[in-house]
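Engineer: coordinates only, no sequence provided:
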């Protein structure tokens, strides 16, 4: 352990309304870079393989990025609480842009994988520090509206990213899938540096290096488990079982270490906060359902409905529209009423209805009918999207915004990774030995993808139960904008007990 000067944000009066938009757009610009990057690069992969070769290692271009970003996500959250979220946010942007330059200049697949890992180190801080900065800049009474807008922007990135990636790859070069980050990143750095000012007071801290190392081990085991299970190795193989055991042992050791750490990377007192724990679990369920389903919808459109790679992205517009509109409406409603519990309840219920519809997709399902199914599913996702983050910010003091946001983001990533892995296993089992030359291949393919949505229903149902267990504490005008007095006292009492 070593001592370093650190900073903690002081509560300050909310700025005037005109001051919110520019800082918010700067933060969102950086977060958008992280979201768009994965979507754009995914579309460019075939062209990258044609030029660099190394098709056998192609999956590591994604896995390396995912691995380092998941490892650093909870670490950035805690370090932001210790040294300042603005400082860590700008550092993350710098690392991300450096990785982007190197990735665009890569001459071999090995180099690209290494540089993508560097990019992921920066990406891990963009979302979690961005959310924490929003919590510092914007008062909670207005948080819902801005979170709703950010949810819509993120949804647009997820759907529009593949389309943009196709345009860049076709008309410029796959290298510009990375270089495009530079001008946007430069503008974001200028805006964040000039428009965001957070008063801080210095205090000594001790870095929890052992906790950080254990989080890295756990995240690595989970990423490799979800990336390899059912693909490179059988689910019952020694490698996959070993990774699962490594993650479990790591979690056990982390609990022991964090109980004794002076400044734990993951304070266990957070889990004494009922709503924050439920929010993290809801984020995991939402990530499982969302990423598992959305990964295979383009395959259905391309293989069964005959859409091109670019057009399949455009055909996801109903899902985007449902997510975008409901996310904005939910945000405005939360800002106006201070109530949020109803939305994940409705969201998981509507998502279940959408999953039931999508499970009926067949070889002869029309594009209009599948668009309607996606719209319903998108509405459900949009109702849930920002609620876990809002609850995290609502349930913790400003001094722990980073670690709370990091926990929610980390759990959503874990849920998403598990969702994709399970969906892939279900798909492979459903397709079986069917080949394109078989007469009923398209029907078999459609049924296999339909099975993915069917198996996602129990997870969505568990999310509904978790949402039911939430305890709502609506915001009053005389309460602190980020941590109401009652919740602050609960946190202090938990820390004292610890």
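Structural biologist: The structure has been received and is ready for your questions. Remember, it's a predicted structure, so these values are computed and weren't measured experimentally.

Engineer: switch to C-alpha atoms for all contacts and neighbour counts from now on
Structural biologist: Noted.

Engineer: residue at max distance from the center of this structure?
Structural biologist: Computed with C-alpha atoms, centre = their mean, the maximum C-alpha offset from the centroid of the chain is found at residue 439, amounting to 39.8 Å.

Engineer: which SS class is that residue?
Structural biologist: Put simply, residue 439 is coil when judged by DSSP: H, G, I helix; E, B strand; the rest coil.

Engineer: let me know the distance separating it from residue 363.
Structural biologist: Distance, residue 439 to residue 363, using C-alpha to C-alpha, to the nearest Å: 12 Å.

Engineer: kindly check the end-to-end length of stretch 193-200 for me.
Structural biologist: Taking C-alpha to C-alpha, stretch 193-200 runs 15 Å from one end to the other.

Engineer: do the same with stretch 76-96
Structural biologist: Using C-alpha to C-alpha, one end of stretch 76-96 lies 13 Å from the other.

Engineer: how far out from the middle of the chain is it?
Structural biologist: Here stretch 76-96 is found 17 Å from its chain centre; the criterion is C-alpha atoms, centre = their mean, to the nearest Å.

Engineer: with stretch 256-268 instead?
Structural biologist: With C-alpha atoms, centre = their mean as the basis, stretch 256-268 stands 24 Å off its chain's centre.

Engineer: I'd like the distance between residue 408 and residue 385.
Structural biologist: Distance, residue 408 to residue 385, using C-alpha to C-alpha: 12 Å.

Engineer: so those two - more neighbours on which side?
Structural biologist: Neighbours per residue (other C-alpha atoms under 10 Å) separate residue 408 from residue 385, with residue 385 holding more: 32 against 27.

Engineer: next, the one to line up against it:
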């Protein structure tokens, strides 16, 4: 395999990846995270402005569903046709969807455009991680993952603040537009800083498997969100969805076993630690996405915080996640902590979720903010340990598929979590509003588009009190579900076997040798 020679390459990072390349790849991960953090504080205003509080969760679910469906495809496209090109194309598609979201005129358009955005977002994380996984040896991956801390403070900490400021002082549409310059910088940095030969591995992308997986995930998400709320459990709609889930996923497994280049190679799951890491990824995804999207709603509707202030109030959660991820990456590089870290993270997440049950209409603002810290630490530990365990239990040839799988599973978890816990939140909120204000008023507030944080301040005290109690009750349902999921994560982590250190890997050239046919360089 030959690569295009370069006259003056960028000085490499100690782990073997040029610094400019690291910056571009981290910026892509930052871009996907930034979008979620900025939009989370703007969503109450967005949904209120466009009308349809009952569609709150779907503005998140549409993004997560298409992201989940696209993630393994991007991973496999990178493995077969070039990781650098796949990553760059994902950034472009993400930016197109981002601009369309900013132009949305109603909730239907926003949900559709968020789906387009999700298609691109599916390749951001997996694209960056697969390049890192191939170019960086296992013993250096924890340090490289910790380098996310160079980029992520702005996303985790500054994202909610920026989203609040933009929503309050400009317009919520700019919460999408601000992604554009970041994406353009990422494209330029990767184009100049990553040098990978364009590869053409014989084989075809498993589009049949991708279609079956997409159908199964979509049906499962609808089933989780509609069963017992929109439709009775024994209705024909729910029965049909359940049948579609079983048929699609069973057929998907059969196709993957026979496919020459499956999007999710079954051989990955032959390693127990890899399989357990995916279970943990599913659970932590459900916890993270649900908590992050419903806490700002509580801060704005119950605490009366502006979008900007609500972003500041969840800073302890974000800082806890960030510090835990940075620490976990370096600790796991030393070996022997593969089991200890997820166990500790699960316990911290359980404790953090239970602490959030203390949030109510009379909780002091500073206390409400501080209570989010513990949950953030636990979630951060689980996320980082899951990712490193996945990467250290995959061969270089499957790195794109492996990182795509862990991202896919976490996204599916987030989609299911928002659907299920969002339905719980909606049911509890509507029930309290109907009980306090009557069914007509409840319908007018939740469906008629009258309930926004700004409009609530001008409503009668009776209505404000009822909304505060309703939203608090909804949040309690969400965090109770998160605590139960964290208990499941703790039980799963018990079965992980500790490894002394990351396994030695082949060099990038050896990993690709024999399977890659060189063509003009990327």
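Structural biologist: That came through fine. Small disclaimer: the values here were computed from a predicted structure and weren't measured.

Engineer: that's a helix at residue 66 of structure 1, yeah?
Structural biologist: Yes: counting by three-state DSSP, residue 66 of structure 1 is found in a helix.

Engineer: tell me how far the equivalent of residue 238 of structure 1 over in structure 2 lies from residue 391 of structure 2.
Structural biologist: In structure 2, residue 238 of structure 1 lines up with residue 236, judged by TM-score structural alignment. Plainly put, residue 236 of structure 2 is 42 Å away from residue 391 of structure 2 if you go by C-alpha to C-alpha.

Engineer: those two: which is more packed in?
Structural biologist: Between residue 236 of structure 2 and residue 391, counted using other C-alpha under 10 Å, the more crowded position is residue 391 (26 against 11).

Engineer: list the contacts for the aligned residue in structure 1 for the more buried one?
Structural biologist: Using TM-score structural alignment, the equivalent of residue 391 of structure 2 in structure 1 is residue 393. Applying C-alpha atoms under 8 Å, 6 or more residues apart in numbering, we find residue 393 of structure 1 in contact with 132, 135, 401, 404, 405, 482, 483.

Engineer: what does the first one correspond to in structure 2?
Structural biologist: Structural alignment (TM-score structural alignment) places residue 132 of structure 1 against residue 130 in structure 2.

Engineer: that match contacts residue 83, doesn't it?
Structural biologist: Yes: with contact defined as C-alpha atoms under 8 Å, residue 130 of structure 2 reaches residue 83; the gap is 7.2 Å.

Engineer: which residues do the two both contact?
Structural biologist: Residues touching both residue 130 of structure 2 and residue 83 comprise 75, 400, with contact defined as C-alpha under 8 Å, 6+ apart.

Engineer: start and end of stretch 491-498 of structure 2, how far apart?
Structural biologist: Terminal residues of stretch 491-498 of structure 2 are spaced 15 Å apart (C-alpha to C-alpha).

Engineer: so how far is residue 149 of structure 2 from the most centrally placed residue in structure 2?
Structural biologist: By C-alpha atoms, centre = their mean, structure 2 has its centre lying nearest to residue 411, at 5.2 Å. Separation of residue 411 of structure 2 from residue 149 of structure 2 (C-alpha to C-alpha): 21 Å.

Engineer: what do you get for residue 316 of structure 2?
Structural biologist: According to C-alpha to C-alpha, residue 316 of structure 2 and residue 149 of structure 2 sit 16 Å apart.

Engineer: do the same with residue 399 of structure 2
Structural biologist: Applying C-alpha to C-alpha, the value for residue 399 of structure 2 to residue 149 of structure 2 is 22 Å.

Engineer: more crowded one of those two?
Structural biologist: residue 399 (27 against 18).

Engineer: nothing else from me, thank you.
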